[in-house]
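> Sequence below, structure please.
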Amino acid sequence: MEGRLLFLCAMVLCISITAMSVHCEYHKENPHHGHMKEKKTHLHFYLHDILSGKKPSAIMVAHTKTLIGINFATPFGTVYAIDDPLTEGPEPTSKVIGNAQGLYVSSAQDILSLVMYVDFAFTTGKYNGSSLSVFSRNPVMEGDREIAVVGGRGKFRMARGFAELKTTYFNTTNGDAIIEYKVTILHY
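Coordinates of the predicted model:
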């Protein structure tokens, strides 16, 4: 009888302990989350990726010992660091509205395709101090293509969306390019 009573007390104690609420500061719900309204923003700008000249905006930081596949200005396996200007129009003299900083890797053997890890920072106007983050595959030789926007900061906090890209200028000899970006993002 004593064994059953002891077992019953132990079970009641276990059930009581597991049913107790635990308060901790590890996780806290945002009380304002329900009041934040999601916005949809469309952006249109041009990226100037210049590999040639005395002051290139993209430079090779790593490459393979042997060339594999088609011989482009950006051969398979090469990694480039970029600080590309973003402008309102396709002309190099257009107003600069920001810059794209990050890396891209030439990731295909038979075609020109890049994987991009880039932060698009805006330095003027309504979005000054805000940026968008891209981590996506960019099949350069396709006329119209799409890349993923995976984050942002400032006015683009918690951004997600996509950018439609179209090459307006591309020099296959030196790799210089001007790319039109039409971006659609959802953010708070």
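> Going by C-alpha atoms from here, please, whenever you check contacts or count neighbours.
Will do.
> Report all helices and strands that the strand or helix carrying Ser136 contacts.
Using DSSP states H and E, Ser136 maps to strand 131-138. Applying 3 or more C-alpha pairs under 8 Å, 6 or more residues apart in numbering; DSSP states H and E, one finds that strand 131-138 contacts strand 114-122, strand 144-153.
> Could you export the ones you listed to a markdown table, including columns for distance to Ile82?
Output for the helices and strands packed on strand 131-138, formatted as a markdown table (distance: least, C-alpha to C-alpha, whole Å):
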| stretch | distance to Ile82 |
| --- | --- |
| strand 114-122 | 8 |
| strand 144-153 | 17 |
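> Could you identify which of those strands is most buried?
Among these, ranked by average contacts under mean count of other C-alpha atoms under 10 Å, first place goes to strand 114-122 (a mean of 21).
> Looks like Thr64 contacts Val105 (just checking).
No: judged on C-alpha atoms under 8 Å, Thr64 makes no contact with Val105 at a distance of 11.6 Å.
> sorry, back to before: give me the contact list for the strand holding Ser136.
113-122, 145-156, 159 (C-alpha atoms under 8 Å, 6 or more residues apart in numbering).
> Tell me which stretches of the protein form strands.
All strands of the chain, identified by DSSP state E, fall at 39-49, 58-62, 79-87, 96-106, 114-122, 131-138, 144-153, 160-170, 177-187.
> Sequence B follows; please return its structure for comparison with A:
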Amino acid sequence: MSKKEAIMAAARCSSFPALCVVAVLIGGAGAADEEAGLIHLHFYFHEVNAGTPNATVVNVASLHKNSSTFGDLNVLDNALRAGPDPASRLVGRAQGLALHASLDESGGLTAITFDFSDYGAYSGSTLATLGHIGVSGPAERSIVGGTGKLRFARGYMVSSLLSSTDTSIVVVFDMYFTLAR
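Model prediction:
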């Protein structure tokens, strides 16, 4: 099965989304994927928690009724780096918002623009994303557009928590998308 076929299968899969993500990731990118126009970007998202020096995420609205986070709104401007080390090369910024939109606090909604400042041919371009993120496990969200050399991008991204401390988190991102021709 080609990666494009795997993507289509994952899109149709509703009862076993985690298995679909695994099935897509096992295939790896190959020459056929490049010929089909599938682009893969890989990088690391570095977030510094609110309340710490140089915070890159802040809570801008909070209802805090019954100690629930439902309705909380966070805004972020996180570093995108080539590696998991905070000193690795800066490739861009992730700017957007996260809304705690689940009554049972199992997840929320994110709308994030990935702005690539130093990512080879894609420097100066952006990708716009939207989707649900859960509190555990990998998250899969939609790539709904782009600018510059990534104009008309459509696809998906998978993110997984790589490390977490009291003051920061590192998340690994893999984006898979095509461009309109």
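> And the TM-score between them?
Overlay of the two chains. TM-score (TM-score structural alignment, normalised by the length of structure 2): 0.73; 144 aligned residues with a C-alpha RMSD of 1.9 Å.
> how much does the strand holding Ser136 of structure 1 stray from structure 2?
Here the mean offset of strand 131-138 of structure 1 against structure 2 after fitting is 0.6 Å, by mean C-alpha distance after the TM-score superposition for structure 1.
> tell me, that strand lands on which residues of structure 2?
Mapping strand 131-138 of structure 1 onto structure 2 (TM-score structural alignment) gives residues 126-133.
> The matching stretch: how far from the chain's middle?
Computed by C-alpha atoms, centre = their mean, to the nearest Å, the separation of stretch 126-133 of structure 2 from the middle of its chain amounts to 6 Å.
> what about Glu38 of structure 1, how many residues close to it?
Counted with other C-alpha atoms under 10 Å, residues neighbouring Glu38 of structure 1 total 11.
> wait, doesn't it sit right on Ile185?
No: counting by C-alpha under 8 Å, Glu38 of structure 1 sits too far from Ile185 to count as a contact (10.1 Å).
> got the contact list for Ala159 of structure 1?
Listed by C-alpha under 8 Å, 6+ apart, the contact set of Ala159 of structure 1 reads Leu132, Val149, Val150, Gly151, Gly152, Arg153, Ile185, Leu186, His187, Tyr188.
> rerun at 10 Å
Ala159 of structure 1 is in contact with 38-41, 131-133, 149-153, 184-188, counting by C-alpha atoms under 10 Å, 6 or more residues apart in numbering.
> So for structure 1, the centremost residue is which one?
Val134 (1.7 Å; C-alpha atoms, centre = their mean).
> picking that back up, who touches both of Glu38 and Ile185 of structure 1?
Residues within reach of Glu38 of structure 1 and of Ile185 at once, by C-alpha under 10 Å, 6+ apart, are Met158, Ala159.
> With the flanking residues excluded, which residue is spatially nearest to the counterpart of Val144 of structure 2 in structure 1?
By TM-score structural alignment, Val144 of structure 2 lines up with Val150 in structure 1. Nearest non-adjacent residue to Val150 of structure 1, counting by C-alpha to C-alpha, 6 or more residues apart in numbering: Arg160, 5.0 Å away.
> Tell me, how many residues neighbour the aligned partner of the one you found in structure 2?
When structure 2 is aligned by TM-score structural alignment, Arg160 of structure 1 is paired with Arg154. Neighbours of Arg154 of structure 2 under the rule other C-alpha under 10 Å: 20.
> Surely Arg154 of structure 2 touches Thr178?
Yes: between Arg154 of structure 2 and Thr178 there is a contact at 5.6 Å, judged by C-alpha atoms under 10 Å.
> joint contacts of the two?
Residues touching both Arg154 of structure 2 and Thr178 (C-alpha under 10 Å, 6+ apart) are Leu38, Ile143.
> sorry, back to before: make a markdown table from the strands of structure 1 and add distance to Gly3 of structure 1 to it.
Output for these, formatted as a markdown table (distance: least, C-alpha to C-alpha, whole Å):
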| stretch | distance to Gly3 of structure 1 |
| --- | --- |
| strand 39-49 | 64 |
| strand 58-62 | 72 |
| strand 79-87 | 71 |
| strand 96-106 | 69 |
| strand 114-122 | 65 |
| strand 131-138 | 63 |
| strand 144-153 | 60 |
| strand 160-170 | 61 |
| strand 177-187 | 62 |
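> For Glu180 of structure 1, see how far away Gly69 of structure 1 is.
Using C-alpha to C-alpha, to the nearest Å, Gly69 of structure 1 is found at 27 Å from Glu180 of structure 1.
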